[in-house]
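Student: attaching a predicted model along with its sequence, questions to come.
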Amino acid sequence: MNLVRRPRAPLHHALHAASANLPTLLLIHPLGADHTFWDACIDVWRGRIACLACDLRCSGASPGADEPPSIDTHVADLDALRLSLGIASVAPVGCAIGAMIAAAYAAAHPEATEALVLSNPAARSSEEAARRLTERGRLVQAGGMQAIMPAAVERPFLNQTDDARRRSYAERFAQQDAARYAQSVLGVVDADVHAELAAIRCPALVVAGEHDVLFPPDEARAVRDRIPGARYVRFDGAAHFVPYQMPTAFASAVLDFLADVPRDESTGALHLEQ
């Protein structure tokens, strides 16, 4: 019997075009968020650089999955989305688990990756992190999102002001579909991009948050050390979600980074180190 491979259902996304001769930013949200995670950053980038923000599989309005989606699944989804939109190349920008997905994308698709920004990254899930993620997934499966509240928001927002943006994030997090969130969590329990980091050859910026206790600055520096020529910056005052907690400063840092990357004078494309 011949098996027919079904095309991937497209991820829910928002594409913000711009006239600037810069790569499209492929914005990859952290676990438990959706494409609106990037809204405040996009307000800074709007009109200056194209932005493609999407909901990962099992998140937001994107399709679900029959089994917990792995990092490889997310990478395949993202490249299918890029191709469906006719975008030749991107600069992935990811946060937390989204940063691990961004790194895996850059390693798997070097021909389509012009630059890379990893915020609050880690090279792999530690045994403790894997245990916590597994427990979180099971708790949500049994008791819904309220079973992990408010701790699930308190840790990534350590030492952050209890303002309207933090409350908005917490409300959106708590209201998401529990079964789909559990799938997302269980899919990345054993996340590991240690080998992929060393294969990255595009210009890269690694960002850490001073108060990040989930993927601390030491882990971000270790990620930087694995990527040839990568830059590193720590945002004092921020925690696990630098792009959300300091969006204007983060968005400006991304623009400054891209402006410093050498460009091909004839095409305007970013120059990639081979």
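Tutor: Received the coordinates, thanks. Numbering: from 1, shown residues only.

Student: make it CA atoms for all contacts and neighbour counts henceforth
Tutor: OK.

Student: how far away is the closest residue to residue 189 other than its chain neighbours from residue 164?
Tutor: The shortest distance from residue 189 to any non-neighbouring residue, by Cα to Cα, 6 or more residues apart in numbering, is to residue 130 (4.9 Å). Here the criterion is Cα to Cα, to the nearest Å. By it, residue 130 lies 31 Å from residue 164.

Student: then residue 186?
Tutor: Where residue 164 is concerned, residue 186 sits at a distance of 30 Å (Cα to Cα).

Student: which one of these two has more residues nearby?
Tutor: Applying other Cα atoms under 10 Å to residue 186 and residue 164 shows that residue 186 carries more neighbours, namely 21 against 9.

Student: just confirm that one contacts residue 134, I think it does.
Tutor: Yes. Counting by Cα atoms under 8 Å, residue 186 does reach residue 134; the two are 6.1 Å apart.

Student: where exactly do the strands run in the stretch 51-200 of the chain?
Tutor: Secondary structure of the stretch 51-200 of the chain (DSSP state E, counting those that start in this stretch): strands at 51-54, 90-95, 116-119.

Student: to residue 30, which of those lies closest?
Tutor: Across the strands of the stretch 51-200 of the chain, residue 30 has its closest neighbour in strand 90-95 (5.3 Å, Cα to Cα).

Student: just checking, what packs against the closest one?
Tutor: strand 24-28, helix 97-108, strand 116-119 (3 or more Cα pairs under 8 Å, 6 or more residues apart in numbering; DSSP states H and E).

Student: do that again at 10 Å, thanks
Tutor: strand 24-28, strand 51-54, helix 71-84, helix 97-108, strand 116-119, strand 204-209, helix 242-245 (3 or more Cα pairs under 10 Å, 6 or more residues apart in numbering; DSSP states H and E).

Student: of the ones you listed, flag the one that's most buried.
Tutor: strand 116-119 (a mean of 29; mean count of other Cα atoms under 10 Å).

Student: comparison target below:
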Amino acid sequence: MNWLSHNGVGLHWRRDGDPNGSAILFLNSLGTDLRMWDAVLESLPQGHSLLRLDTRGHGLSDAPAGAYSLEALVEDAEAVLDQAGISSAIVVGISLGGMMAMSLALKAKDRVRGLVLSNTAPRMGSREMWSARMATIRENGLEAISDQILDRWFADPDARCANGPWRSMLCRTPVDGYLGCCGALATADLTDRVAEIACPTLVIGGSHDGASPPDLVRSGAERIAQARYIELDGIGHLPPIEAPRQFADHVTSFLTEIADD
């Protein structure tokens, strides 16, 4: 476990693998934490420095009240790279984490050697959609919408079970943290900028994704010159959980591709 304070916010991050290897930074989705990557990391080749961050408001990171911004979340990720002594990394982001990864690649081109963007898009949802979700959570808590969220997350009914670990992870997310990140998603729109992303990019969609439908993910990939899109059949919004070995295999192939360039 590693900790840092950035702009008064405590951030929890972790490093696995070879500390001297090439760096890969993993950024989690809304309502999860860095543990969502556990099974993926087990299937990746050795020799990489594997960094994971609990996004602000999630896991063991602080959850300040109020709306966050995508820019602030990206600065958190940069602070982790700084503390880890990493000058450049491949960044793997899913959903909200994918938007963070895209924004980081636009802001700090020299620090991002490649992107893996999973189940994400330059714009996710509308202000009205996020405002309605936030109002429901303020009134009734996360548990009240957990069934809806898990239905969008997973194609596999077993992953949606009432006593499952992923429901527990979602419902234990601090309400202030979840709402803060909803605020960031409500205002974030990279549609007019993603064409500026110049690094090699792998974009992954899930055929049964109810949160970021594959057509939305594919259309985002088409805006990035060096992007390649793949779709995982029968998989929902969170392939690192639902199909970790398959996800890791695609990441490994991508690492090999860009190493040969």
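Tutor: Thanks, I have the structure now. What you see is a predicted model, and the numbers here were worked out from it, not measured in a lab.

Student: nearest to residue 146 of the first structure, of the strands of the stretch 51-200 of the first structure?
Tutor: Going by Cα to Cα, the one of the strands of the stretch 51-200 of the first structure nearest residue 146 of the first structure is strand 90-95, 23.7 Å.

Student: give me the angle between the closest one and strand 204-209.
Tutor: 20 degrees (axes from the mean of the first three to the mean of the last three Cα atoms, to 10 degrees).

Student: what about strand 90-95 of the first structure, how far off from the second structure?
Tutor: Mean deviation of strand 90-95 of the first structure from its aligned counterpart in the second structure after superposition (mean Cα distance after the TM-score superposition for the first structure): 0.7 Å.

Student: return the set of buried residues in that strand.
Tutor: Under the neighbour-count criterion of 16 or more other Cα atoms under 10 Å, strand 90-95 of the first structure has 90, 91, 92, 93, 94, 95 buried.

Student: return the member of these nearest to residue 56 of the first structure.
Tutor: For these, the nearest to residue 56 of the first structure is residue 94 (11.6 Å; Cα to Cα).

Student: dump the residue contacts of the closest one.
Tutor: Residues near residue 94 of the first structure by Cα atoms under 10 Å, 6 or more residues apart in numbering: 25-30, 100-103, 116-121, 243.

Student: if we use 7 Å, what do you get?
Tutor: Contacts for residue 94 of the first structure were tallied using Cα atoms under 7 Å, 6 or more residues apart in numbering; they are 27, 28, 29, 102, 117, 118, 119.

Student: excluding its backbone neighbours, what's nearest whichever residue in the first structure pairs up with residue 182 of the second structure?
Tutor: Superposed on the first structure with TM-score structural alignment, residue 182 of the second structure falls opposite residue 185. Once flanking residues are discounted, residue 185 of the first structure sits nearest to residue 137: 5.8 Å by Cα to Cα, 6+ apart.

Student: give the equivalent position in the second structure for that neighbour.
Tutor: Taking TM-score structural alignment for the superposition, residue 137 of the first structure sits opposite residue 134 in the second structure.

Student: what's around the closest residue to residue 120 of the second structure other than its chain neighbours, how many residues?
Tutor: What sits nearest to residue 120 of the second structure in space, not counting adjacent residues and going by Cα to Cα, 6+ apart, is residue 95, at 4.3 Å. Using other Cα under 10 Å, residue 95 of the second structure has 24 neighbouring residues.

Student: residue 95 of the second structure against residue 116, yeah?
Tutor: No. Residue 95 of the second structure lies out of contact with residue 116 (Cα atoms under 7 Å); the separation is 11.1 Å.

Student: helices of the stretch 101-250 of the second structure, start to end?
Tutor: 127-140, 146-153, 165-171, 175-187, 214-221, 239-242, 244-260 (DSSP state H, counting those that start in this stretch).

Student: thinking again about what came up before, so which of the helices and strands packed on strand 90-95 of the first structure comes closest to residue 262 of the first structure?
Tutor: For residue 262 of the first structure, the closest of those is strand 204-209, at 12.5 Å, according to Cα to Cα.

Student: contact partners of that closest one?
Tutor: By Cα under 7 Å, 6+ apart, strand 204-209 of the first structure touches 115-120, 217, 220, 224, 230-236, 238-240, 242.

Student: may I see the PyMOL selection of the buried members of those?
Tutor: Command for PyMOL, covering only those of the contacts of strand 204-209 of the first structure found buried under the criterion 16+ other Cα under 10 Å:
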select buried, resi 115+116+117+118+119+120+217+220+224+230+231+232+233+234+235+238+239+240+242
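
Student: burial count for residue 257 of the first structure?
Tutor: 17.

Student: and it, what pairs with it in the second structure?
Tutor: So, by TM-score structural alignment, residue 257 of the first structure is matched to residue 254.

Student: with adjacent residues omitted, what lies nearest to its match?
Tutor: In space, not counting the residues next to it along the chain, residue 254 of the second structure is nearest to residue 202; the distance is 7.0 Å by Cα to Cα, 6+ apart.
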